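Asks: okay, here's the prediction I keep looking at, along with the sequence it came from:
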Amino acid sequence: MSAVLISVAELQELLDTAGSRVRLLDVRWLLGDPDGPQHYLDGHIPGAVFVDLETELADPPSAAKGRHPLPDLAHLQKCARSWGVSDGDTVVAYDANGGMAAARAWWLLRWGGVADVRILDGGLPAWEKAGGKIVSGEEPDPEPGTVVLTPGHMPTVDADGAGGWQGLLLDARAGERYRGEVEPIDPRAGHIPGAVSAPTAENLTDTGHFKPIEELRARFAGLGSGPVAVYCGSGVTAAHQIAALATVGIDATLYPGSWSQWSNDPKRPAATGTEPA
């Protein structure tokens, strides 16, 4: 598969041949489900460490920065070392929701300069369906890693840049939130004027695998042209959109603050309906 994704079969082969240099990250997280740690204890891939998206993959939320601001680099490096990550390791992140949370770990580690980070295509359900071993309970603490992170290896844009984006700005949230029909989390409904609706869920098949490359290529080609930037509610599922774009060779920019930051600033306009403007 692409350098973004790894299949269950490829992961099993990698673990069999280079297991000591593979770091498995269990990033189970869903909005409204605080029980990721318990899900991990109930069953995970052997050797995986649990990664807490709220505290390890994000700084504390604020109106000024959004619900999941990018974490401080020193904090991210400390966490990555606690997961056992060293320079030269292959890191594989997974969840149980089509990679929606795992992609946040993928994006952040790539942003920090880790060269080989993959998302397990199909996640834990695909692993289990293929007969992969599952263990429960705590894992021994991994040997601390020595990875050195440096920022800026993946592009970002701030609110001003997103508002004036010259190219294709994709809104990765569900269509009803883009249209402004509902807004269950953030202060205002709608979307950034000029943004095109591109729900992240449409990157996936019914089994939670990424769609074939040709289908994804056709999907993104039909949305518009020019340099691509992506936002969502808080910068989490937008990383999944960027991963899907990367599988077809399109480099995209993340607006980390996303709608949770934009909608908290009353000076910034909000559009509603099906049209970008």
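Replies: Arrived safely, thanks for sending.
Asks: C-alpha only now, for contacts and for neighbours.
Replies: OK.
Asks: which stretches of the chain form helices?
Replies: Listed in chain order, the helices of the chain (DSSP state H) span residues 8-18, 36-42, 53-56, 73-82, 102-111, 123-129, 159-163, 175-178, 213-221, 237-247, 258-262.
Asks: closest to Glu138 out of those helices?
Replies: helix 36-42 (6.3 Å; C-alpha to C-alpha).
Asks: give me the buried stretch members for that closest one, please.
Replies: 36, 39-40 (16 or more other C-alpha atoms under 10 Å).
Asks: for Ala189, find the nearest of the helices of the chain.
Replies: Using C-alpha to C-alpha, the helices of the chain put helix 175-178 closest to Ala189, at 6.7 Å.
Asks: contacts for stretch 136-148?
Replies: 40-44, 47-49, 77, 80-87 (C-alpha atoms under 8 Å, 6 or more residues apart in numbering).
Asks: report the buried members of those.
Replies: Those of the contacts of stretch 136-148 that meet the buried threshold are 40, 44, 47-49, 77, 80-87, by 16+ other C-alpha under 10 Å.
Asks: okay, now the one to match up with it:
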Amino acid sequence: MDTTSPLISVDELVRALDGSQPPVLLDIRWQLGGPPGAQEYAAGHLPGAHYLDLDRELAAPPGPAGRHPLPDPEVLAAALRRAGVRGDRPVVVYDAGPATSAARAWWLLRWAGHPDVRVLDGGLAAWRSAGRPESTDTPPAGEGDFKPRPGRLPTVDADGAAALAREGLLLDARAAERYRGEVEPVDPRAGHIPGAVSAPTTENLGPDGRFRPVVELDRRFRELGADEQRVGVYCGSGVTAAHQALALAVTGRSAVLYPGSWSEWSADPARPAATGAERG
């Protein structure tokens, strides 16, 4: 399977599934506040896909490290083995469409050392739009052999995120109104990390729910200053930030992820919160 891009189109995936080494398919449907992804998976999914639970298998329990801390490597390993993930076989992850939760799985697998992971561009919505078949059958547990080796992608803690905001470029992937501090539906305080720059992930996508062309994404990140300094990404709990990292990767750029993100930062009263539209 061609891995020149971290994204794969429906047509490319169909060809890959017909090839000599078809990819393992992982369904990562999840959204804040529900409905539960497992129910949506049961109602219809890509044939042969295994479902992974973002809250339980792709994150540790919420706590001082945020709402979606990085998972225990053993928990992650067990989930990937059950899904049939192997170190020598490609993996394609997808969600309902915007690629937010799929990006979390992509980032985690790359962080854990898997060499060949791609995200279905447009997700299940694109698959359905192309008239491709779905299944309600749950495949039997796989016999994967992949062993996570955490740390293959860089991360920072709260101090590191603060330093990046001062000395580099820290992109806030949340909606602009949350960055400005006008609303905060989930976390303890409104606002953003001082010095961070607003860069909502919704602007990575076109009207059809697919990622914008590379030339447009490249221009977006260049205008944000991503070519001139070390880039970090954060969001509410480290999920949407992975979408930003994925969009950057589409353009050939790399990013450091702050897993605790605003859910960790805002829970610490010693950490300052900035508001308004300007960087600061």
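Replies: Now that the structure is in, tell me what you want to look at. On a predicted model such as this, the values are computed, not experimentally measured, just so you know.
Asks: and the TM-score between them?
Replies: Here the TM-score for the pair of chains, by TM-score structural alignment, normalised by the length of structure 1, is 0.97; 274 aligned residues with a C-alpha RMSD of 1.1 Å.
Asks: ok, back up a step: just send the buried ones among the contacts of stretch 136-148 of structure 1 back as CSV, with distance to Leu108 of structure 1 too.
Replies: Formatted as CSV, those follow (distance: C-alpha to C-alpha, whole Å):
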residue, distance to Leu108 of structure 1
Tyr40, 21
His44, 22
Gly47, 21
Ala48, 18
Val49, 17
Gln77, 10
Ala80, 10
Arg81, 14
Ser82, 15
Trp83, 14
Gly84, 16
Val85, 13
Ser86, 15
Asp87, 15
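Asks: coming back round to it: pick the most buried one from the helices of structure 1.
Replies: helix 258-262 (a mean of 28; mean count of other C-alpha atoms under 10 Å).
Asks: my guess is Ser263 of structure 1 contacts Glu183, does it?
Replies: No. In this structure Ser263 of structure 1 lies outside contact range of Glu183 using C-alpha atoms under 8 Å: 10.6 Å.
Asks: mind listing the strands for the stretch 51-200 of structure 1?
Replies: Under the criterion DSSP state E, counting those that start in this stretch, the stretch 51-200 of structure 1 carries strands at the ranges 90-94, 117-120, 168-171, 196-197.
Asks: so stretch 242-253 of structure 1 corresponds to what in structure 2?
Replies: Counting by TM-score structural alignment, stretch 242-253 of structure 1 falls onto residues 245-256 of structure 2.
Asks: residues contacting the closest residue to Asp208 of structure 2 other than its chain neighbours?
Replies: Among residues not flanking Asp208 of structure 2 along the chain, Gly122 sits closest, at 7.6 Å (C-alpha to C-alpha, 6 or more residues apart in numbering). Residues in contact with Gly122 of structure 2 (C-alpha under 8 Å, 6+ apart) are 9, 96-99, 208-211.
Asks: try it again at 10 Å.
Replies: For Gly122 of structure 2, the contact set (C-alpha atoms under 10 Å, 6 or more residues apart in numbering) comprises 7-10, 94-99, 128-129, 205-206, 208-211.
Asks: likewise Gly252 of structure 2?
Replies: Gly252 of structure 2 touches 4-6, 214, 218, 246, counting by C-alpha under 10 Å, 6+ apart.
Asks: tabulate those (JSON lines), appending distance to Thr201 of structure 2.
Replies: Below are the contacts of Gly252 of structure 2 laid out as JSON lines (distance: C-alpha to C-alpha, whole Å):
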{"residue": "Thr4", "distance to Thr201 of structure 2": "22"}
{"residue": "Ser5", "distance to Thr201 of structure 2": "18"}
{"residue": "Pro6", "distance to Thr201 of structure 2": "16"}
{"residue": "Val214", "distance to Thr201 of structure 2": "15"}
{"residue": "Asp218", "distance to Thr201 of structure 2": "14"}
{"residue": "Leu246", "distance to Thr201 of structure 2": "10"}
